[in-house]
Structure formats: structure tokens, C-alpha cells
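J.: Requesting a structural model of the entry that follows:
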Amino acid sequence: MLVFHLAVILFASKIAGDLSVRLGQPSVLGKLLIGIVLGPAVLGIITNQNILHQLSQIGVLLLMFIAGLETDVEELRQTAKPSTYVGIAGILVPLGLGYLTGLLMELSTLEAIFLGLLLSATSVSISVQALKELDRLKSREGMTILGAAVIDDVLVIIALAFVMSAAGGEVNLAALVGKKAAFFGLAILAGWKAVPWILKRFAPLRVSEAVISAALLICFFFSALAEYAGVAAIIGAYIAGVAISLTDYKHEVFEKVETIGYSVFVPVFFTTIGVAVNFTGLSRYLWVIVLLSVLAILTKLVGSAIGARLSGFGWRSSLGIGAAMVSRGEVALIIAAIGLERGLLAESLFPVIVLVVLVTTVVTPPMMKAFFKQ
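T.: Have a look, this model is predicted:
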């Protein structure tokens, strides 16, 4: 059955992506929507099997790894200021308005704060694909978006630790912050010293594709290390890509990993986002879904755009950056799962949040296309 599902996903995602481009939209939009059609919400051809989920996780890691390989480190360094502005402003606005909305929904103070944090999360894996298609990934806007995503992820997770501590969970805040600091320190050191050494040692091995295997090893190790430190695995994959981009093996790794990723794993990632949707029993929460979806889109769009504008971007570029930060993706789903486990998110609201996350993910590519359109 898995082989059949993979065949359907690969065929449908390529056709849907092509159709989306013909209609003037990024191909990723078609790939996301076809997942909903194939999944239990419509046709029920594809079920959200665990193994498909695992393959999709490899897909998102490879997508961010490729983004790292394409990153201009000097440009990334020069966009540190706007990235910080975008990251912080993109948290404050959804956090504040999300908290007030939670109170209006008669949630407790901690539950309302958690809702604000949930709306503050961002995941730029979808945005990366849209940026590639719009030829903006290596631009100043693209580097700002990637830098802001890292800042956003770290700050939201740290803030979440404070909330869990206040809720009575046994959270060692010093240890949690220390683990994150240690991860970035270790990742930078490893990227500087260990990554070039590993690639050089693998290159002479008398086996096929030794360098590519080494590159994937580095990608997955950095991702696992990030996850262990409480940072999103996609951040680890991105940093691994940046590290390899500074070596002589950049182009070889990029070409072959892009082929591996986009032939199988990345299409599975895009499609399974839609497959996860199930509308059963959600009709009574329709107004909540609409309210939170609008709130999630506008707060992130406006907050991040204000941050970009304050750092010197024009309004069109600022809104394009804000649009790229709208998608909540797997980062918000991870936070929602933590909230459900710790009693900070009601069980009845979890499927609502899943749908809201999907809405933010689907609207991101066309919004980016509209604002970044020349």
C-alpha cells in the first residue's frame, strides 16, 4: 500500500504543481491542495500513515538543508538587524492579540498566553519553496526571512518554557536556555571545523556517492542535535546546509541532494500536510476556525512587516517578508502537541489548531507571490 500511495502522491503532486503554475500561482500551492483532495477530507485515497509522516519529515529537512546550501553567508550576516526586528515584532503582535482573543474565548490566563505563543510560532519550510520559485531565496528579503525564522523559533520555545513552568510543569529554565545556547555554539564550531574535515575524509572513499552520504549524515546529525536541544529540527538542517555551503563540495552536494529531495521526499512532505486534514466534527467550531485563521494571518503579516519596515525595507518588501512568516507549519503543531499534553490546550481545540495551521500554510505562497511580484 505504501508503494501505491507514493506513486499517487508523486503523480498528483507534479500535475497539481504544474496546474498551479499555469494559473499564476507557485507550484507549492497546488501540491498542498492536492493533499487535501487525496486525503480523508475528500477522496480518502491517501491515509495519514505513520511511515508517510516519517518520509515527509525527511522531506522538510532536505528542503531546509537545500536552503542552507543556497544561503549567502555574508548576506545573512548583513541582514542580522532586520532579521532581529522581524523575528521580535513577528512574535509580539500575535502574542498580544492572541492573548486578548484567548481571554475573550473565556480561556484561563495561562491558556490565553499559550494561544498567543502558538500564534507567534512560524515555519518557513513552505516559504523557502515559494522563495525559490520566485527567485528570491538569495535576496536580502530571503536572507532576512531565514534569519528571522531562527530567532522566532528560539524565542517562542524559551517563552513556552516559562509558561509551562508557571503552569506547574517541572521545567529547568536555566538548563533549557543553556541547551539551546550550547546547540548553537556547538553547531557553529562543528560547521567551522568538523564539517570540512568530514567531507574531506569521505571524499577519497572507494564507494559510490561518499560525499553525498557524508552531507546527508551531517544534515541528519545537526537536525537530531537541534531536536534534542529543543530547537526545531529544520533549524539544524538549515545550519548544516550553511556549513557545507562554505566548502568546496557545495555545488556537488546541492545538485545531488536537490535531485534526491525533489524527486521523492519533498513532494511527500507537501502532500501529507493536506492529507492530515479531517473536517469531521469541526462544523460547530467554524467561527473559532475563521477567527483564529484571520487572526493568525493578519497578526504575523502585520507584525513581521512592521519589523521589516522599521529596519529599512520598503512597504512592498516588508509585506512580502511578513507574508513569508505567516505559515505556522510543523513548529506550531509541535507546540500544540506540547500544550495538549501539559493541559494548556483543550483537547477539543487541537483539531481546530491543526486546521488553522493548514490555512496559514496554504495562504502563504499566493500572498508571497502577490507582494513579491515585480
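J.: going forward, measure contacts between C-alpha atoms and count neighbours the same way
T.: OK.
J.: neighbours of residue 265, just the number please.
T.: Neighbouring residues of residue 265 were enumerated by other Cα atoms under 10 Å; the total is 24.
J.: pretty sure it contacts residue 52?
T.: No. Between residue 265 and residue 52 there is no contact, the gap being 9.6 Å when judged by Cα atoms under 8 Å.
J.: Name the nearest residue to residue 354, sequence neighbours excluded.
T.: Residue nearest to residue 354 in three dimensions, not counting chain neighbours: residue 333, with 6.8 Å by Cα to Cα, 6 or more residues apart in numbering.
J.: Now do the contacts for that neighbour.
T.: For residue 333, the contacting residues are 353-354, 357, by Cα atoms under 8 Å, 6 or more residues apart in numbering.
J.: quick one: it from residue 62, how far?
T.: Spatial separation of residue 333 from residue 62 under the definition Cα to Cα, to the nearest Å is 19 Å.
J.: Can you get me the start-to-end distance on stretch 197-215?
T.: Using Cα to Cα, the end-to-end distance of stretch 197-215 comes to 12 Å.
J.: Same check on stretch 267-286?
T.: The straight-line separation of the ends of stretch 267-286 (Cα to Cα) is 30 Å.
J.: How far away from the center of its chain is it?
T.: In terms of Cα atoms, centre = their mean, to the nearest Å, the centre of stretch 267-286 is set 17 Å apart from its chain centre.
J.: got it, and stretch 291-302?
T.: Offset of stretch 291-302 from its chain centre (Cα atoms, centre = their mean): 17 Å.
J.: I have a second one here; can you model it like the first so I can compare?
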Amino acid sequence: MHVPMLSDLLIILLLSVGVILLFNRVKLPSIIGYLVTGMVAGPYALGLVHAPAKVNQLAELGVMLLMFIIGLEFSLHSLSRIKRAVFLGGALQVGLTIAAVYVLARGMGSPPATAVFWGFLIALSSTAIVLKLLQEQSQVESVHGQVILAILIFQDLIVVPMMLLVPLLSGQIIGSPWLTVSIMLAKMLGVLVLVVLGAKYLMPRLLLLVARTRSRELFLLTIIGTCVGVAWLTAEAGLSMALGAFLAGLIISESEYSYEAVSNVMPFREVFASFFFVSIGMLFDVQVLLEYPVRILLLTLGVMALKVLLTPAAAAFLRVPVRAVLLAGLALCQVGEFSFILSLAGLEAGLISHSSYQLFLAISILTMCLTPVVMLVAEPVVSHMMRVPLPQALQEHLHPEPPNAEPATSLGESVLDNHLVVIGYGLNGRNLVRAAKHAHIPYVIVDTDADTVHRQLKRGEPILYGDATHAHVLEHVRIERARVVVVAISDPAGSLRVVAAVRRLNPEACIIVRSLYLHERKELYQLGATEVIAEEMETSIEILARVLARYLVPLHEIDALVRQLRGGNIVRPSSLTGAEWSGMHVGLAGLELATVPVPDEAVLVGKTLSESEMRQHYGINLLAIRRNGHMLDQMRPDTIIHGHDTLYVFGKPDQVERLAHELHADETFA
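T.: Okay, the predicted model is just below:
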């Protein structure tokens, strides 16, 4: 690599760091920062970059990886629940925008092909900016968030046929257009056949072999190699590399390895995508903005107003609440990043002139810069608009119930919430899953053993292949909604990274970690583990208890000694056996809500609640009884306590412990 190229990369990286830091301070998306970086460093401003062609080559890699990621995340199964919103809402939004822009462009004197192409450019919105803002506002799973997501998905997919139509619109096709289109479709069909065969037969076997090696480097090389290989194949067939990258992602997306693939490729995508946006910024002539500020501002506001009007018109056919329709229109008012790719293709094909291209860049960048402000004021603006009475017919059409209030998860149709996440499916993980099934606790498993994941998926287990140290993998198991996370892997360093990643995404979850040695506990607790169970300590305690039992030491003395050992060595309650069951509690100002099992021979069995006099004897309140998997929450004086009941009691810890000990003492001496 030549020194000028290195100096250009250094300038771009250093300038990007400064600009992105500034933009983060003022709460603007980083994409806009990259565009500004390109403008400042480009030939039309300071001219700091001396080899823009080399930067553009890196930008092409960024585009390819962007399309590859879209293909990876395009799961037919996960999108099945919102397919109506994707294909109906998305098609209407894109179609209406193209039609409206075509009419306006023709009225301004543009040729038909150019007018259609302008419609292509204006129809697309920024997936990166909008989703980032929705995530920051925790609105992705709202009704309007799902409508926005559906339309953005369609826009990302429609980019591919739009790019294929550019040569046809530009008149570059020699001979019969229909023959050329037929040949192009035949090539696409041939590539798709190869993709389907590869996705069904080749890639699953290849990825299984690679995943079995447990080599992250080999896995990454295989994923990137697949992307580049299919992109090269489509380029050789006369199609675009972006289409090939998208199809490569699609090959892997339906396999159990897609989440791990996204996690590995994501850092590269971010780096190369940044060069793409910087390269776009370098192509923008700031002088155009200074020469025609009023014209550019009016056109920018016109584009945003047009999309604000047309997007709700499309979303209205989805029969979602009026509020969601209006919020979707405001959120999708900008021009998207894939419009930049299309604009470059149109410029090369002669569909738009250089001056029109500069005008388009100015409008697009301004719409992106204004999007955070628009989304910030969207809620109060829509609330004000909702006060305007609508005609009765329109109110009936805009149905108040959303078709899909909850998004589908990638691990099944049910929505994961308040669930258990088991990281590692060894002996501990399998036993825990078996117990979760018995107790009807929703759970999901994460493991890096390809064979295990392959087998368990066939058995219907909700298991995901991936490295739990990656945030992307954790997000797919809804870690932010999990109640308990159990880290049951044998890698001490990996456990540390997993705990840190989980705690960063879910500050409230209970994280229980299995460790091998006592000295590993301190750092795990520092990183956010709620409870660490060291096998070294548990083995020694189990041996101690069994030895003392052989010498006929009373069980309550063994329990006391175990509690003393644990109190001095491990900051956690004693094992969940017998009386210690009551240690599972929620503390409330010196009181606890605890569960106490009732053995068959306990003195309370066969007594009514009034006869048990639990309040008088133990000073605790009985809230509910769980019996045969069902909850008895109506506590009456004549309710009889049965063996194997589980009592839900509320009281002071020592009182709960005394009740539990006496019940199990009855069992011991019976």
C-alpha cells in the first residue's frame, strides 16, 4: 500500500473521530458526521485527501457489506408476522412516491426516464438513521415503530431491482430492451437457483464443519469468502456486486449460524460503511450550497413535506391507529443512504447531470440532518394534530387495533419476556433447562457447539448458535427483557466477557455464574454478577456434608456448618434443598416473600388454614398455595393444606426459616 493512501486513511480516521465526538455531543447521528467529514476533507473544501479513488474502492466494500448484512438479517420466518405491512405498506409508499415525483419532475421538464429515476431516489429513506433514533427512544416495538420497520425493510429490498433497472432507463441497452431484460432476468434466475441450492445443500454442511472447529478466524473467513464469492459471481454474470452480497447474506440467513455471522461481520461493516459515507461527502461541492441556499432549502422542505404526506397515505391501508400513521410519516421524511448508491449509478449512466447530482446530495444531506429534530418534535406535533376531528368514514377505515402489536422473535412465535437465558448447554445447562420445562418457565439457550445446536434445533429446543459475548447475539434472545441469566460455560475469561455484556444490556437481570475456582468470584462480582457458584467450594461442601452424615452428625448441625462455611466464603444463600428453599426471596424492608414446600409428613398436612394458626405460631402471612401446578390464590379459613403443596408466605426471614425448618424436621423424624 502506498504512503499517500496511508496518509489519506489517517486524515479521514482522525477527522472522523473529532467530528463524531462533536456530533454525539449535539445528539446528531454519526452518519451525518461521516458526510461532514467527507465534505471537509474532500477536494471541494480543504482538499486534505489526495487519493479519493482509493477511498472510493473502500467505499465499494462498505456498500457490499451493507447489502450483505441486510441479506443476513432478512429472515423469512421472522418477517412472516409483518409481511402485510412490509409488502403492502412498503410497496404503496414506494409506488406513491415514485408516481408523485414523476409527475412533478415531468412538469419541470425532465425526460420520462430521468423523472422515474428521481422517483427512485426520493422514495428511499434512511434505515440507519431512523432505526438508531427509534432504538434510542425505545420505540422500535411500538405500533408506529413496527410500521416504520416494515416500510424500511421493503425499501432496502427494492434497491436491488432499482439498480438493475438503471441501464434500462438510461438507454444503454443495445438492441431490443425486452430481450435484454429477459436475458437479465434469466441470469438472475440462474444465480437464484445457485443460491437456493447453496443455501439448502452446500452452506449448511460447510458451516457445520467450520463451526465444529470452534475457530473464530475460520468462521469469519468462510463468511466473508461467501460474501465476496457470490458478489464476484453476480458481477461476472453482468449483475451488480451489491445484489451478490445481498444474496450471499440470504444464503446464510436461514441457518442457525446467521446471528454469529452478523456479530463477526458487524465491526467490518461499520468501518467500511463509514468510508462509504465519507466518500459521498467528498463528492459534495459545498459551493453549490453557498450559491443556491434558498433554492436548496425550499427543495429540501418540499421533499420532506411530500414524504410526510405520502407515507401516511400508504400506511393508512394497514389499518393501524391514526397516531401511528402520522408518526411513521414524520419518521420517514428523509432521503436514504441507498439513494446515494443509486445516484452514483445514475450519474455514471447519464440519467442525471453533475449539477443535478450535486443538488441531490445537498438535499439528501439536509434531510438527514433535519431528521433527528423532526423525530424529536414528532410526538407533540402528532398529539396536536390528533385534536383535529376526522370524517367518520376515515375514522372507520383507520382501525384502532394494530395487526401486529408485538414483533416476532427469531426463536419462535412467542414473544420472549421475563424469561430465563441459559448460556452454555453442558450438563448444568441441560439440567437447568429440564427444570425450567417442569416449572413452565420460558427459556432460551445460547451455545457455541455446532453439533449440539444442530441436534437440539431438530428436537424443537429454542437454542441459538452464537458467542454470548457479542451484543448482537444477546439482543436476539431479548436479553434486555430477561429476568434471570445463567452463565454455565467452562471458559473463565469468556464468563467475564459474557457477564459484562449482559450487565451492559440489562442492568436489572439476575446473573448467576458457574465458576471453577473460588478466586474467580471477585472479578465476576465486580463486573455485575448477582451470584457466583464455585464448583471448587460446592464439591468440598458436598464431601463435608456426606462425611459428617456417615458419622451420624445431626442434619441441623450439618446445615449450620454449611451455612457458616458459605457465609465466610461465598456471598450467597445456602443450597435450595429442604429448609433452605425459603432462601429464594424478594427482600422488602426487612421482610421477605418466600416459597416453602410442604412435605408429606409435615404437621400442617390435613389441617385447615384456621387450624394451622400460621400467623399466631410463626408471625407470617400466607398469600397463596401452589398445588399440582395450579395457583390457589383464594385463601379461606377452611382451605386444607396438602402434602407437596408450596406455600407462598410473607414475613421476617427468621420467621420464614423457622417455619421451613419445622416442616422439614417433621419429615426427617417421621
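J.: show me the contacts for the residue lying closest to residue 33 of structure 2 once chain neighbours are set aside.
T.: Leaving aside its chain neighbours, residue 33 of structure 2 sits nearest to residue 20 (5.4 Å; criterion: Cα to Cα, 6+ apart). Residues counted as contacts of residue 20 of structure 2 (Cα under 8 Å, 6+ apart) are 30, 33-34.
J.: which of those lies closest to residue 315 of structure 2?
T.: Minimum distance to residue 315 of structure 2 across the contacts of residue 20 of structure 2 is 28.4 Å, recorded for residue 30 (Cα to Cα).
J.: Pull the contacting residues for that closest one.
T.: Residue 30 of structure 2 sits in contact with 20, 23-24, where contact means Cα under 8 Å, 6+ apart.
J.: sorry, back to before: between the contacts of residue 333 of structure 1, which sits nearest residue 143 of structure 1?
T.: Residue 143 of structure 1 has its nearest neighbour among those in residue 357, at 23.6 Å by Cα to Cα.
J.: so how many other residues sit close to the residue lying closest to the closest one once chain neighbours are set aside?
T.: Of all residues beyond its chain neighbours, the one nearest residue 357 of structure 1 is residue 328 (5.6 Å), with distances taken as Cα to Cα, 6+ apart. By the measure other Cα under 10 Å, the count of residues near residue 328 of structure 1 is 28.
J.: quick one: residue 328 of structure 1 and residue 355 touch, right?
T.: No. Residue 328 of structure 1 lies out of contact with residue 355 (Cα under 8 Å); the separation is 10.9 Å.
J.: tell me the strands in the stretch 151-300 of structure 1, going along the chain?
T.: Counting by DSSP state E, counting those that start in this stretch, the stretch 151-300 of structure 1 yields no residue ranges for strands.
J.: if I look at residue 247 of structure 1, how far off is residue 196 of structure 1?
T.: Using Cα to Cα, one gets 6 Å for the distance from residue 247 of structure 1 to residue 196 of structure 1.
J.: same thing with residue 15 of structure 1?
T.: In this view, residue 15 of structure 1 and residue 196 of structure 1 are 39 Å apart by Cα to Cα.
J.: do residue 6 of structure 1 as well
T.: The span separating residue 6 of structure 1 from residue 196 of structure 1 equals 35 Å under the rule Cα to Cα.
J.: Geometric centre of structure 1: which residue is closest?
T.: Here the mean C-alpha position of structure 1 is nearest to the C-alpha of residue 123 (Cα atoms, centre = their mean), at a distance of 2.6 Å.
J.: where does it land in three-state SS?
T.: Reduced to three states with DSSP: H, G, I helix; E, B strand; the rest coil, the structure at residue 123 of structure 1 is coil.
J.: show me the contacts for it.
T.: Counting by Cα under 8 Å, 6+ apart, the residues that residue 123 of structure 1 touches are 149, 325, 327-332.
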